[in-house]
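> Predicted model follows, preceded by the sequence.
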Amino acid sequence: MKYDLYVVTDETLSCGRSHAEIARLAVAGGADMVQLRDKVRSCSDLVRIGREIRAITRAAGAGFIVNDRLDVALSCCADGVHLGQGDMSCGVARQIAPPGFVIGVSVGSVAVARDAERDGADYVAVSPVFSTGSKYDAGPGHGLSLIREIRASVSIPVIAIGGIGLENAGEVIDAGADGIAVISAVIASPDITRAARQMADIIAERKAIGNNRRTPVP
């Protein structure tokens, strides 16, 4: 599973565009993963929307994650679920989920990241890296140092989210993030596809530079 550019949907920030339209435009711009995030819709609505997004991401070769709701994720054949600290625990979700099902966990400390890995998480999301208005409950930013500390403490992918845009995406990758999750930086743009492509290009460029630095000189 590739997590380089991980786009989170939110209809309140998308200038009237639906979750499915956000997904379609984001994968056209190179998003590797789409997360359906909606705190207010009913279960039946989320399943219906999730199935639309599943068809879009499958056709594009992208991954599909549902925020919070394991029941919805399983019902719409998503690749996985993303769990916050107030949601079902990763350990319980792992017992319920089928083999190969992806479970991501939001973390805000090294200890919590280690616990998530021990409980079977496939990736952790450091949230928020910088202060953000896209998630009202996110709290203050943890900064780049926590990315470095968590990257050195776990063996699973580390995703960064919160206050990340074109101006600071490169330094987030340089700090050790395996991927960047974005909300407003992409979906609030008048041109979601272009915004996604710009972000994907920055991530790819900075990863290439990092790989070159690690390659021994003959």
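Structure received.

> From now on I want contacts and neighbour counts done on CA atoms only, so please keep to that.
Fine.

> ok, now which ones touch Ile202?
Contacts for Ile202 (CA atoms under 8 Å, 6 or more residues apart in numbering) come out as Leu166, Ala169, Gly170.

> A helix includes the first one, no?
Translated: Leu166. No: applying DSSP: H, G, I helix; E, B strand; the rest coil, one finds Leu166 to be coil, outside a helix.

> How many residues are close by the residue nearest to it when sequence neighbours are not counted?
Distance criterion CA to CA, 6 or more residues apart in numbering; nearest residue to Leu166, sequence neighbours excluded, is Met199 at 6.1 Å. The local packing of Met199 (other CA atoms under 10 Å) involves 26 other residues.

> next, the one to line up against it:
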Amino acid sequence: MKITAISNLGLCGSKEALKEKISRLCEVGISEIILREKNLSVSEYCALFCEVLQICNHFGVRLFLHNFLDLAFDLEHKFIWLPLGVLQNFRQNSTRNLSEFEKIVISAHSTDEAGLALNLGANALCLSHIFPTDCKANLEPKGLDLIRNVREFWDGEIYALGGINSSNFHFAIESGADNIAIMSSAMTCENEKEFLENFL
């Protein structure tokens, strides 16, 4: 099982604090990092991504470029994590080839979205949100059935996201997820080593 941490600049307060947080997570053995800062401009994101990539490479941790697909092509970065809409727009408007990427994780919130993502070229899925979460307080969680239902037609890699903690993550794995992705608690934990050990 991979434990993937999703960045949140707002929760960290500054770019320097975010880089320090990512460095500490990498140091204690986080599996992967997603730099999910889609509120930045492309140029701002690129500058931050290149700095974070240095950190991740130092520790041998995989970094996903999020949202900015053209930038991923330009940087020749092989690992991307995209909203479904970005992939749909790309397929409608671009002649570039997704085969340049090694891993294409697409976020999906229903079985229909999951099927569409796979048809458009995803080779891994992020299903959310599984449990109640403050990030989506007004939205009903999709629940474990989303994982189970997608697993009926997809035997590839599934990440579970949304409200996942050390008490409930095993339910997501038992329902068919391969990995878990976590944002808020990863960004706000005071002790990164303890945070990670709670999932081992």
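Structure received. Owing to the predicted nature of the structure, the values given are computational and were not obtained by experimental measurement.

> Superpose the two chains and report the TM-score.
The TM-score (TM-score structural alignment, normalised by the length of structure 2) is 0.86; 197 aligned residues with a CA RMSD of 2.5 Å.

> quick revisit: which of the contacts of Ile202 of structure 1 count as buried?
Buried residues within these, defined by neighbour count using 16 or more other CA atoms under 10 Å: Leu166, Ala169, Gly170.

> For those, give me JSON lines that also has distance to Val8 of structure 1.
As requested, the buried ones among the contacts of Ile202 of structure 1 are exported to JSON lines (distance: CA to CA, whole Å):
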{"residue": "Leu166", "distance to Val8 of structure 1": "16"}
{"residue": "Ala169", "distance to Val8 of structure 1": "16"}
{"residue": "Gly170", "distance to Val8 of structure 1": "19"}
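
> so, if you compare the contacts of Ile202 of structure 1, which one comes nearest to Val92 of structure 1?
Of all the contacts of Ile202 of structure 1, Val92 of structure 1 sits closest to Ala169, with 33.3 Å by CA to CA.

> For the closest one, which residues are in contact?
Ala169 of structure 1 neighbours (CA under 8 Å, 6+ apart): Ile180, Met199, Ile202, Ile203.

> Now go through the residues you listed and say which are in strands.
Ile180 (DSSP state E).

> Could you see which of the contacts of Ala169 of structure 1 carry over to structure 2?
Compared against structure 2 with both residues aligned by TM-score structural alignment, their matches' CA atoms under 8 Å, the contacts of Ala169 of structure 1 retain Ile180, Met199.

> Translate Thr4 of structure 2 into the numbering of structure 1.
With TM-score structural alignment defining the correspondence, Thr4 of structure 2 maps onto Tyr6 in structure 1.

> how about the helices in structure 1?
Along structure 1, counting by DSSP state H, helices occupy 19-28, 43-60, 70-75, 90-96, 110-118, 144-151, 169-174, 184-187, 192-214.

> Just name the most buried of these.
helix 184-187 (a mean of 25; mean count of other CA atoms under 10 Å).

> by contact count, what packs against that one?
Applying 3 or more CA pairs under 8 Å, 6 or more residues apart in numbering; DSSP states H and E, we find helix 184-187 of structure 1 packed against helix 19-28, helix 192-214.

> between the longest one and helix 19-28, what angle do the directions make?
Relative orientation of helix 192-214 of structure 1 versus helix 19-28 (axes from the mean of the first three to the mean of the last three CA atoms, to 10 degrees): 40 degrees.

> Val105 of structure 2 contacts Gly121, doesn't it?
No: Val105 of structure 2 is not in contact with Gly121 according to CA atoms under 8 Å; the separation is 9.4 Å.

> Looking at the two now, which is surrounded by more residues?
Between Val105 of structure 2 and Gly121, Val105 has the larger neighbour count (other CA under 10 Å), namely 25 against 16.

> residues contacting the residue nearest in space to the middle of structure 2?
With distances taken as CA atoms, centre = their mean, structure 2 has Ile34 as the residue nearest its mean C-alpha position (5.0 Å). Neighbour list for Ile34 of structure 2: Thr4, Ala5, Ile6, Ser7, Leu63, Phe64, Leu65, His66, Trp81 [criterion: CA under 8 Å, 6+ apart].

> Run a quick neighbour tally on the fourth one.
The one in question is Ser7 of structure 2. Ser7 of structure 2 has 22 nearby residues by other CA under 10 Å.

> Then the last one?
Counted by other CA under 10 Å, the residues lying close to Trp81 of structure 2 total 26.

> Repeat that for the first one.
As a burial measure, the neighbour count of Thr4 of structure 2 was computed by other CA under 10 Å and equals 23.

> circling back to that earlier point, can the helices and strands packed on helix 184-187 of structure 1 go into JSON lines with extra columns for distance to Ala160 of structure 1?
Formatted as JSON lines, those follow (distance: least, CA to CA, whole Å):
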{"stretch": "helix 19-28", "distance to Ala160 of structure 1": "18"}
{"stretch": "helix 192-214", "distance to Ala160 of structure 1": "12"}
